[in-house]
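In: using only what follows, build the 3D model:
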Amino acid sequence: MSYAKVAIRYATSFLEASIEKNILDQAASDMEIILNAIDGSSLLRRFLENPVVKTDLKKSIINEIFRKHVSAETLKFIEFIVDKNRENALKEIAEKFLDLKDEHIGVARVDIKSAFELSIEQKKIIEQKFESLLNKKVVANYTVDENVIGGFVAKVKDTVYDASVSHQLELLRQQLLKGSLLLN
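Out: Reported below is the predicted structural model:
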């Protein structure tokens, strides 16, 4: 189920409160902890989605799980979400909060796949290109994917930049096919 509208509303609210209280870095760190916990535990996900568990019990258990790992402000925010019966959207809220925080501080996260491990120099060049293209500071995550024949494939949110050899060959093939159609 998509909780996009709910996530935007709650994440925006918490982002604004975090900025106002000057705790944005701490709140972002807390949201990463929460997101990792939810991603890493199917039991926690099922617990959050279970409508049978009473609100007070959910708040108590969430408090027990997170109180040593997140700030009091973040814990109050989570309890507020539970009070509003939106705990099933907590994962999406945390993801949206981190996206909004990146946008607020001018950071773009770029996932880059290449056929082999790139050198530090190559990484630096790619990051500089994306910083000038996106006009934001780039935080890159590199992975090796042997399906990429050469070059790289980068993804920024929903946009894919395909600078791989296989993609270039496909474009060339399409141009040749189009050219042969024009000759007939």
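
In: from here on, contacts and neighbour counts on C-alpha atoms
Out: Will do.

In: quick check: which element contains Leu98?
Out: Leu98 is located in helix 90-105, with elements delineated by DSSP states H and E.

In: who are the packing partners of that helix?
Out: Helices and strands touching helix 90-105, by 3 or more Cα pairs under 8 Å, 6 or more residues apart in numbering; DSSP states H and E, are helix 4-20, helix 24-40.

In: I'd like the distance from the lengthiest helix in the chain to the chain centre, please.
Out: Scanning the chain for the longest helix, with DSSP state H as the assignment, gives helix 165-183. Distance of helix 165-183 from the chain centroid (Cα atoms, centre = their mean, to the nearest Å) equals 35 Å.

In: give the buried residues for the helix holding Leu98.
Out: 90-102 (16 or more other Cα atoms under 10 Å).

In: as a markdown table, those with distance to Val139 would be great.
Out: What follows is these, written out as a markdown table (distance: Cα to Cα, whole Å):
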| residue | distance to Val139 |
| --- | --- |
| Leu90 | 24 |
| Lys91 | 22 |
| Glu92 | 21 |
| Ile93 | 21 |
| Ala94 | 19 |
| Glu95 | 16 |
| Lys96 | 17 |
| Phe97 | 17 |
| Leu98 | 13 |
| Asp99 | 13 |
| Leu100 | 15 |
| Lys101 | 13 |
| Asp102 | 10 |
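
In: now render the helices and strands packed on helix 90-105 as a markdown table, adding distance to Gly106 and mean neighbour count.
Out: As requested, those are exported to a markdown table (distance: least, Cα to Cα, whole Å; neighbours: other Cα atoms under 10 Å):
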| stretch | distance to Gly106 | mean neighbour count |
| --- | --- | --- |
| helix 4-20 | 14 | 16 |
| helix 24-40 | 14 | 17 |
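
In: one more to put side by side:
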Amino acid sequence: MSIGTVASRYAKSLIELAQEKKVVEEVYQDMVLFKSVATQNRGVMLALSSPVIRHEKKLGILKAIFQDKVNPVSYTIFTIITKKNREAILESIADEFVKQYNLLKGIQKAVVTTSIPLDAALRAQFNAMVNKMTGMTVELEEKVDEKLIGGYILRVQDQQIDASLKSRLNNLKLELLN
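Out: Modelled structure (predicted):
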């Protein structure tokens, strides 16, 4: 079974448990914290995914870092996953949990890449565009790539709208070569 499937199942179970215990927001914050720690300290994830390190040590690492900082429901899932020898997929579970949380709350993440930083009016236009496409509340991530020359690239889930000048110039170049 693929890591994504297993992570999705654990995340679904966790979100259902969090809903039952009425701690969805706290568990969401815990998963964001876990993702942040995993991103900022790759050593933690290397230790958790190492087949050489014993599971008791891995649980000790998780306990030292998270036991006093997270909700008991979140810490319990860390313990269960460690006992099932699946510590290596904790980051994937946290990612899946965030996705399912966003789906539950009606939040759609979108990434817009432009050649210059967005002002408030453009930000509002992109939010409205994504809202119209998905019917969900928009969480917009902004990136700046000066190589685009002008225009934008908007990515929503698996859809991408490339309205960049760089892309148009490349298309024109291909047409002229044919």
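
In: how close are the two chains, by TM-score?
Out: The TM-score (TM-score structural alignment, normalised by the length of the second structure) is 0.91; 177 aligned residues with a Cα RMSD of 1.8 Å.

In: so which of the helices and strands packed on helix 90-105 of the first structure is nearest Ser60 of the first structure?
Out: Closest to Ser60 of the first structure of those is helix 24-40 (Cα to Cα; 15.7 Å).

In: name the residues that touch that closest one?
Out: 15, 18, 44-45, 66, 69-71, 73-74, 91, 94-95, 97-98, 101 (Cα atoms under 8 Å, 6 or more residues apart in numbering).

In: again, 10 Å this time
Out: Contact partners of helix 24-40 of the first structure, identified using Cα atoms under 10 Å, 6 or more residues apart in numbering, comprise 14-19, 44-46, 48, 65-66, 69-75, 78, 90-99, 101-102.

In: same deal with stretch 92-99 of the second structure?
Out: Under the contact criterion Cα under 10 Å, 6+ apart, stretch 92-99 of the second structure has outside partners 3-15, 27-35, 81, 87, 89-91, 100-105, 107-109.

In: tell me which residue of the second structure is positioned farthest from its centroid.
Out: Asn178 (41.0 Å; Cα atoms, centre = their mean).

In: off-centre distance for stretch 114-122 of the first structure?
Out: Worked out by Cα atoms, centre = their mean, stretch 114-122 of the first structure lies 23 Å from the chain centre.

In: tell me which residues of that stretch are tucked away?
Out: In stretch 114-122 of the first structure, counting by 16+ other Cα under 10 Å, buried: Ser114, Ala115, Leu118.

In: please apply the same query to stretch 128-139 of the second structure.
Out: Ala128, Val130, Asn131, Met136, Thr137, Val138.

In: and the first one, what does it touch?
Out: This means Ala128 of the second structure. Going by Cα under 10 Å, 6+ apart, Ala128 of the second structure touches Leu122, Thr134, Gly135, Met136, Thr137, Val138.

In: go ahead and confirm the second one touches Val156.
Out: Yes. Thr134 of the second structure is within contact range of Val156, at 8.9 Å (criterion: Cα atoms under 10 Å).

In: and for those two, which residues touch both?
Out: Gln108.

In: for the residue mapped onto Thr143 of the first structure from the second structure, what are its contacts?
Out: Under the alignment (TM-score structural alignment), Thr143 of the first structure pairs with Lys143 in the second structure. Going by Cα under 10 Å, 6+ apart, Lys143 of the second structure touches Val111, Val112, Thr113, Thr114, Ser115, Ile116, Pro117, Leu118, Tyr152, Ile153.

In: next, format those as JSON lines and append distance to Ala163 of the second structure and secondary structure.
Out: Listed next are the contacts of Lys143 of the second structure as JSON lines, based on distance: Cα to Cα, whole Å; DSSP: H, G, I helix; E, B strand; the rest coil:
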{"residue": "Val111", "distance to Ala163 of the second structure": "14", "secondary structure": "strand"}
{"residue": "Val112", "distance to Ala163 of the second structure": "11", "secondary structure": "strand"}
{"residue": "Thr113", "distance to Ala163 of the second structure": "10", "secondary structure": "strand"}
{"residue": "Thr114", "distance to Ala163 of the second structure": "10", "secondary structure": "strand"}
{"residue": "Ser115", "distance to Ala163 of the second structure": "11", "secondary structure": "coil"}
{"residue": "Ile116", "distance to Ala163 of the second structure": "14", "secondary structure": "coil"}
{"residue": "Pro117", "distance to Ala163 of the second structure": "16", "secondary structure": "coil"}
{"residue": "Leu118", "distance to Ala163 of the second structure": "15", "secondary structure": "coil"}
{"residue": "Tyr152", "distance to Ala163 of the second structure": "5", "secondary structure": "strand"}
{"residue": "Ile153", "distance to Ala163 of the second structure": "6", "secondary structure": "strand"}
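
In: could you measure Leu182 of the first structure against Gln175 of the first structure, distance?
Out: 11 Å (Cα to Cα, to the nearest Å).

In: neighbour count for those two, which is higher?
Out: Counted by other Cα atoms under 10 Å, Leu182 of the first structure and Gln175 do not tie: Gln175 has more neighbours, with 12 against 8.

In: residues touching that one, list them.
Out: Taking Cα under 10 Å, 6+ apart, one finds Leu169, Leu181 in contact with Gln175 of the first structure.
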